[in-house]
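Colleague: sequence plus the predicted model coming up.
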Amino acid sequence: MSRAAGLKSRLVVLLLGTAITATACGGGGSAGGSSSGSTRSTATAERSSSPTGASSSAAESPSPGAAAGGSCVSRVLAGMTTAQRVGQLFMSAVSSSGPTATELDVLRRDHVGSVILMGHTTKGADSVKSVTQRVQSTAPKVAGTQVGMLVSADQEGGQIQVLTGPGFSTMPSAVTQGSRPTAQLQQNATQWGRQLKGAGVGLNLAPVVDVVPADQTSVNQPIGVLSREYGHTPATVARQSSAFVRGMGKAGVLTTLKHFPSLGHVRGNTDFSADVTDDVTTVDGEFIQTYRSGIRAGAQFVMIALVSYTKIDPHQLAVFSPKVLRTLLRDKVGFHGVVISDDMGKAVAVQSVPAGQRATGFLSSGGDMVLTVDPSTVHAMTSAVLAKVKSDAAFRKSVDASVRRILAAKAAAGLLNCPS
């Protein structure tokens, strides 16, 4: 993307963020797996949203001050069926080496709006481009506008770089990135982002902004053991990860801060372990610095960990906690973008919860987008959300607010262009 286009995208994000401001609120060992070990009281946004359903949403008022981007989001939102709206809340998996017929069928049947490219591929950028083009062929047209698929990948660097081969640079680990001058790192990230954008990937599920104390790297399974941290102090991590965010942004690629509130003080990897607990992190912890810095740098997504934080909410995992999602992330940190879960498909941390309840629990607590790397769970999840939308007016309004945020992100990524 050109510099002018990048500036335009950031302007759209800024304007839309103003319009939808709300008071609410890992691939660890498996590099091809979820991002955790491999992200509301949405008062203002919800008041501007109409109830879910095409007929009732026609009267929806445009987002104030959001100019063309906001009016396009409103127009598309108003034209969506209930099933299409619910589908926008999900990110399902397709193989990075080529989607299967089953994977594509899931996208179409359940109106899934975003995908994650799963599994390492060494075939290069041209091969990935063919994959993303096939994914885009499933994108719906609403109100005369193509609603593009948001394609994501875990492209952090080091052991967590799923897309390699001709056309993709070999990215060093975050530990190495953290030692580079920020100007150099930003320039590197712009190059890596342009490679992603050229291959049709619009969202990087990176950077990791968890702060792992230096004396805990050898026992921190999801981050430290895999060299996914930018440093061992909040100031270093904030500075270096924000350079990465800015660089990706210049290339027109959206970024994801993970794993909120922090995986810096855990030992287990939620991809492979249940009952992973953090007994250190508090609502006033230093971890907030890295998120605030990344948000200021332009990150549009925040990923939520599947960990229990005993000093914040000892009764439930962060991904199901309004205290974490609304009170801490939305209210205290001030994030108004898209809140995405870590993998809720195959992760052992959530296997005791029925698939449908995983989705409704996360969305009811203040989340926006459910990530599942297991396409077989999508139908149960969307069905549960559809049922709750029909029976719960407050949940229906929350869904509309989430869809609005997701469409705004898509507009910023150039995936939503209404005819003038």
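Modeller: Looks like it came in fine. Numbers count the residues shown, from 1 in each chain.

Colleague: C-alpha from now on. contacts and neighbour counts both.
Modeller: Noted.

Colleague: number of nearby residues for residue 130?
Modeller: Using other CA atoms under 10 Å, residue 130 has 17 other residues around it.

Colleague: tell me the contacts of it?
Modeller: Residue 130 makes no contacts at all, as judged by CA atoms under 8 Å, 6 or more residues apart in numbering.

Colleague: secondary structure class of it, three-state.
Modeller: Using DSSP: H, G, I helix; E, B strand; the rest coil as the criterion, the local structure at residue 130 reads helix.

Colleague: from what I can see residue 115 touches residue 148, true?
Modeller: No. At 11.0 Å, residue 115 and residue 148 do not qualify as touching, with contact defined as CA atoms under 8 Å.

Colleague: comparing these two, which residue is more hemmed in?
Modeller: Between residue 115 and residue 148, counted using other CA under 10 Å, the more crowded position is residue 115 (26 against 23).

Colleague: that one: helix or strand, and which one exactly?
Modeller: Here residue 115 is covered by strand 114-118, with elements defined by DSSP states H and E.

Colleague: try this one side by side with the last:
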Amino acid sequence: MRIRIAAGMMAGLALLAGCAAAPAASPTTPTTASATSTPTPTPTVDPIADLSLAQRVGQLFMVGTGTDAPNPQTLADIADRHVGGIFLHSGTASSVAQTAAVVARFTALVSPAATGDVPLWVATDQEGGDVQVLHGPGFARMPSALTQGTRAPETLRADAASWAAELAAAGVNVNLAPVADIVTSAATARQNPPIGALDRQYGYDQQTVAAHAGGFADGMRHGGVMPTFKHFPGLGRARTNTDFVLTTDTTVTAGSPDVQVYRALLAAGPALVMAATAIYQKIDPSAPAAFSPKIITGLLRGTLGFDGVVITDDLSAAAAVAGWTPAQRALLAIGAGCDIVLVSSEVSVLPEMYDAVLSAAQSDPGFAAKVDAAARRVVTAKQAGPGAD
């Protein structure tokens, strides 16, 4: 996403059948047969059963707005196209209370007609350092991830819980952070424009990134905010920035630390995963990661076993996806196995994207099944929350 600016929900109940023992028979007492009760299975309620197809499609989009005032089109997108999430991008400095007032304008639109009463996800990009959208009275100035990485993971967890409490007070329940990208050395960090040049990395190896990104994410959860690991399968080795140019990674493989770091991170608790818009030559050279079934469905969901929510990086204005129409971007992302299309910078493309996905779902049963699966993952994650205690 522009610098200005998913965890599986495991559920199920094990029902234990009790069996009463029959009393022992005696010459004077007739034997009484004991009835064995058969447990009644708990019915499974489909979380999207009450949503219309149009509302299910709306859950698959997150649309941007400024922090100084609500974007009128984004307000309309919730009411008219049932959009299920908003993204607060860069704006003027605002206090926690001012930000909460802006957010309240959007959350007030949640209704049976608009969102099917499914609550909004309200997201922002609060990494620290150069990437901290919300700032002003009540928001602490967060250090860069590189500085955060010098702290003990337990200390970082406590810090992140405090930062999450600020976000929650402002009405934010999703943070599109932390960065899980691995920049391989301090000496070459400046050659990596999207991550290393901005000190967005926690360190230079898999273990350090796993410990500190994991600590940050856990702190977010305990503060009531869902974290997001990004940018799968890794931007730490890229030599260009996907915001400004079509980027091809020639190094990362399915077995690279950049990918394997997600095993530990995703096992630790609920989270979203953000799919990159770079092309990965050694995994799938045919398409950006967010458009690649091989990367999203095959690698992330299959090999790594992630069954939570996958959100794309910005598909509204990034140069990396300029070669596809807005409609094609949305269709390819959902078709690849992504659940939420992020439309953060140029919200004017949302109607074209939404209408294309709705039309495809109405005419193609196979695509409709993908829409249902994505909407089900999103609503399930919203219902479960970040797992704060």
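Modeller: Yep, that arrived. Given the structure is predicted, the values throughout are model-derived calculations rather than measurements.

Colleague: for the strand holding residue 115 of structure 1, which helices and strands make contact with it?
Modeller: Contacts of strand 114-118 of structure 1 with other secondary structure elements, assessed using 3 or more CA pairs under 8 Å, 6 or more residues apart in numbering; DSSP states H and E, are made with strand 90-95, strand 150-153.

Colleague: quick one: the longest helix that structure 1 contains to structure 2 mean distance?
Modeller: For structure 1, the helix that runs over the most residues, judged by DSSP state H, is helix 393-412. Average distance between helix 393-412 of structure 1 and its aligned residues in structure 2, after superposition and using mean CA distance after the TM-score superposition for structure 1, equals 1.0 Å.

Colleague: now that helix: which residue numbers in structure 2?
Modeller: Here helix 393-412 of structure 1 aligns to structure 2 at residues 365-384, judged by TM-score structural alignment.

Colleague: sort out which residues of the matching stretch are buried, please.
Modeller: Along stretch 365-384 of structure 2, the positions that meet the burial threshold by neighbour count (16 or more other CA atoms under 10 Å) are 367-368, 370-382.

Colleague: also stretch 221-235 of structure 1?
Modeller: Within stretch 221-235 of structure 1, the residues that qualify as buried are 221-234, counting by 16+ other CA under 10 Å.

Colleague: sorry, back to before: in structure 2, what stretch matches the strand holding residue 115 of structure 1?
Modeller: Using TM-score structural alignment, strand 114-118 of structure 1 pairs with 85-89 in structure 2.

Colleague: related to what we said a few turns ago, tell me how far the match of helix 393-412 of structure 1 is from the chain's mean position?
Modeller: The offset between the C-alpha centroid of stretch 365-384 of structure 2 and the centroid of the whole chain comes to 13 Å, using CA atoms, centre = their mean, to the nearest Å.

Colleague: related to what we said a few turns ago, ok, and what's touching the match of strand 114-118 of structure 1?
Modeller: The contact list for stretch 85-89 of structure 2, computed with CA under 8 Å, 6+ apart, reads 4-5, 59, 61-67, 74, 120-125, 133, 344-345.

Colleague: same thing but at 7 Å, please
Modeller: Judged by CA atoms under 7 Å, 6 or more residues apart in numbering, the contacts made with stretch 85-89 of structure 2 from elsewhere in the structure are 4-5, 61-67, 120-124, 133, 344.

Colleague: is there a quick ChimeraX command that grabs whichever of those are buried?
Modeller: A single ChimeraX command selects the buried members of the contacts of stretch 85-89 of structure 2 (16+ other CA under 10 Å):
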select :5,61,62,63,64,65,66,67,120,121,122,123,124,133,344
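
Colleague: farthest-apart pair in the contacts of stretch 85-89 of structure 2, please.
Modeller: Longest distance between any two of these is 22.3 Å, between 4 and 120; criterion CA to CA.

Colleague: work out the gap between stretch 119-130 of structure 2 and the centre of the chain.
Modeller: Average the C-alpha atoms of stretch 119-130 of structure 2, do the same for its chain, and the two points are 11 Å apart (CA atoms, centre = their mean).
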